[in-house]
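**Student:** Quick one, structure for this:
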Amino acid sequence: MAMNIPIGFRFIPTDEELIGGFLWPRLMGMELPWNGIVEKDIYGDNAEPWKVFSDVVDGWQTKKEGSAIKSSIYAFTTLKNVPNSKRISRRAGGGTWGGQTGPKKIIRSDTGEIIGHSKMFSFERDDKAAPEDFGHWIMHEYSLSGRANGGDLVVCKITNCIKVSAASKKRAAQIDQDQLAVGFKKQKILFPAVEEEGFIVGDQSGQALDVDDDFVQSLIAGLDVEFVGGAGDESWLSAQF
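**Tutor:** Below you'll find the predicted structure:
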């Protein structure tokens, strides 16, 4: 089970610390200084990021920037080759981790030695016209020097950016109402939010919108959600960021 970070602390490792303090010890079978880095198959069939991390509760770190909520998580994953090729497959369900930048060298500060490399990707869906909004997903991939081939283990920082806007409210109202909200059975969630002392709370108009599991999952992934009240068949939730 992942260890929670104490209140007031943030897991913000440098590139060098990710390589030397987590990836290398993990490969050597050594105990890690923090066990909140999950292990996931990021590539392959049915591996869209919102599905891969749908069961992860601990380990997320969330912050608000302007009108966006950014949730980040760290994960170990094993690279895979394209069949009958030495190229790395970046396919993930109905999309691809593309737009690669890098590789950027990661230098050990005390010796000047190159100990690894980092690359950045963004998740690109095949169906760009799909109505569902699962946010904008960015991945920073960190590998040991000379070990970024099929079968090699890497560590990734994956961030999902959700924009909270009037457009989000309109999309939510159009989502199929027959699906279940993740973890809350058939609930009505007051949204969009009004900022109030660091919390996202219900729409002041009191209008409840039915939303499906994928929308809720993408919106509140990584947030601490709690029940704050209800009336009849309506429940109000708040999510701290």
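**Student:** alpha carbons only for contacts and neighbour counts from here, please
**Tutor:** Fine.
**Student:** which residue ranges form the strands in this structure?
**Tutor:** Taking DSSP state E as the criterion, the chain carries its strands at 38-39, 61-65, 68-78, 95-107, 114-125, 136-144, 153-163, 189-190, 194-196, 199-201, 208-209, 224-231, 234-240.
**Student:** Here is the second sequence; please produce its structure so I can put it next to the first one:
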Amino acid sequence: MLDEVYDDEAVQEELTVTPGFRFYPTEEELVGFYLRRRVQAGGHPLNFDIIIPTLDLYRYDPWELSGFAHDAGEIQWFFFVPRDHKKSCPRPNRLTVSGYWKATGSDRTVRNELLQCIGLKKFLVFYKGKGPSGQKTDWIMNEYRMPDLNSSANKMKDIVLCRIYRKARDKRARPNPVEKEEAVVSGDKYEENSHSTITLKQSSIQ
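**Tutor:** So this is what the prediction gives:
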């Protein structure tokens, strides 16, 4: 499956320089292939590092991240991010220069085609200013982590894969491919339907 499709390094390297190449991985591919291999490799370079660079993204505001992304012109950017914990708290530190990323809703399980849990997904929204009275923005993050992240003694597993994108401001506009797959944000809540997609709550539609 995933390993059989992507293990050819020559194919990977060719994709990174092929004109017209667009990177639209599924969640299973993000966690089951890319994140898993980054964890297994530790600090060693991988042939797909050019596609998903490693960055301490909390040193920057979200609108500054395009300069570090593989394809700044795309509607979504991917980064491997080392987890920076607060000194007096095991919770990750998600403060940036101008604001903070706030986790929203419950974590969702990422499963493979055999319905096995291969990772966890967290939704976050960027707020300008200082909490808890920051100003909500339309910047969204999906943070993917390995399921044994907090219990592992291996510090190299304390790394996550983040997808950053910007939500369309006009709800009447046609949603971009990321929003179709991911979520429509309503306040600070998400509602998940039986098909594992996120839909806008009916009560919030004006």
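**Student:** coming back round to it: looking at the strands of the first structure, which is closest to A173 of the first structure?
**Tutor:** In terms of CA to CA, the element of those nearest to A173 of the first structure is strand 208-209, at 6.0 Å.
**Student:** Please work out which residues of the second structure line up with that closest one.
**Tutor:** Alignment of strand 208-209 of the first structure against the second structure: no match, by TM-score structural alignment.
**Student:** how about the strands of the first structure in CSV, adding distance to A173 of the first structure and mean neighbour count?
**Tutor:** Formatted as CSV, the strands of the first structure follow (distance: least, CA to CA, whole Å; neighbours: other CA atoms under 10 Å):
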stretch, distance to A173 of the first structure, mean neighbour count
strand 38-39, 34, 16
strand 61-65, 23, 16
strand 68-78, 20, 20
strand 95-107, 26, 16
strand 114-125, 23, 19
strand 136-144, 20, 21
strand 153-163, 16, 22
strand 189-190, 11, 22
strand 194-196, 17, 11
strand 199-201, 17, 18
strand 208-209, 6, 20
strand 224-231, 20, 12
strand 234-240, 16, 18
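**Student:** which stretch among the ones you listed comes nearest G20 of the first structure?
**Tutor:** G20 of the first structure lies closest to strand 114-125 among these, at 7.9 Å (CA to CA).
**Student:** Output the contacting helices and strands for the closest one.
**Tutor:** Here strand 114-125 of the first structure touches strand 95-107, strand 136-144, going by 3 or more CA pairs under 8 Å, 6 or more residues apart in numbering; DSSP states H and E.
**Student:** Select the longest helix from the second structure.
**Tutor:** Longest helix of the second structure, by residue count under DSSP state H: helix 9-17.
**Student:** so what does that one touch, helix or strand wise?
**Tutor:** Packing contacts for helix 9-17 of the second structure, counted by 3+ CA pairs under 8 Å, 6+ apart, involve no helix or strand.
**Student:** if we can go back for a sec, present the helices and strands packed on strand 114-125 of the first structure as CSV; the columns should include distance to G150 of the first structure.
**Tutor:** Listed next are those as CSV, based on distance: least, CA to CA, whole Å:
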stretch, distance to G150 of the first structure
strand 95-107, 16
strand 136-144, 12
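**Student:** do you know which of those strands lies nearest S72 of the first structure?
**Tutor:** Evaluated over these, closeness to S72 of the first structure peaks at strand 136-144, with 9.3 Å, by CA to CA.
**Student:** Does anything pack onto that closest one? Which helices or strands?
**Tutor:** If you count contacts as 3+ CA pairs under 8 Å, 6+ apart, strand 136-144 of the first structure packs onto strand 114-125, strand 153-163.
**Student:** just so I know, which of the ones you listed lies nearest V56 of the first structure?
**Tutor:** Nearest to V56 of the first structure, of all these, is strand 153-163, at 12.8 Å by CA to CA.
**Student:** For the counterpart of P92 of the second structure in the first structure, give me its contacts.
**Tutor:** In the first structure, the residue matched to P92 of the second structure (TM-score structural alignment) is I88. Contacts for I88 of the first structure (CA atoms under 8 Å, 6 or more residues apart in numbering) come out as L79, K80, N81, V82, N149, G150.
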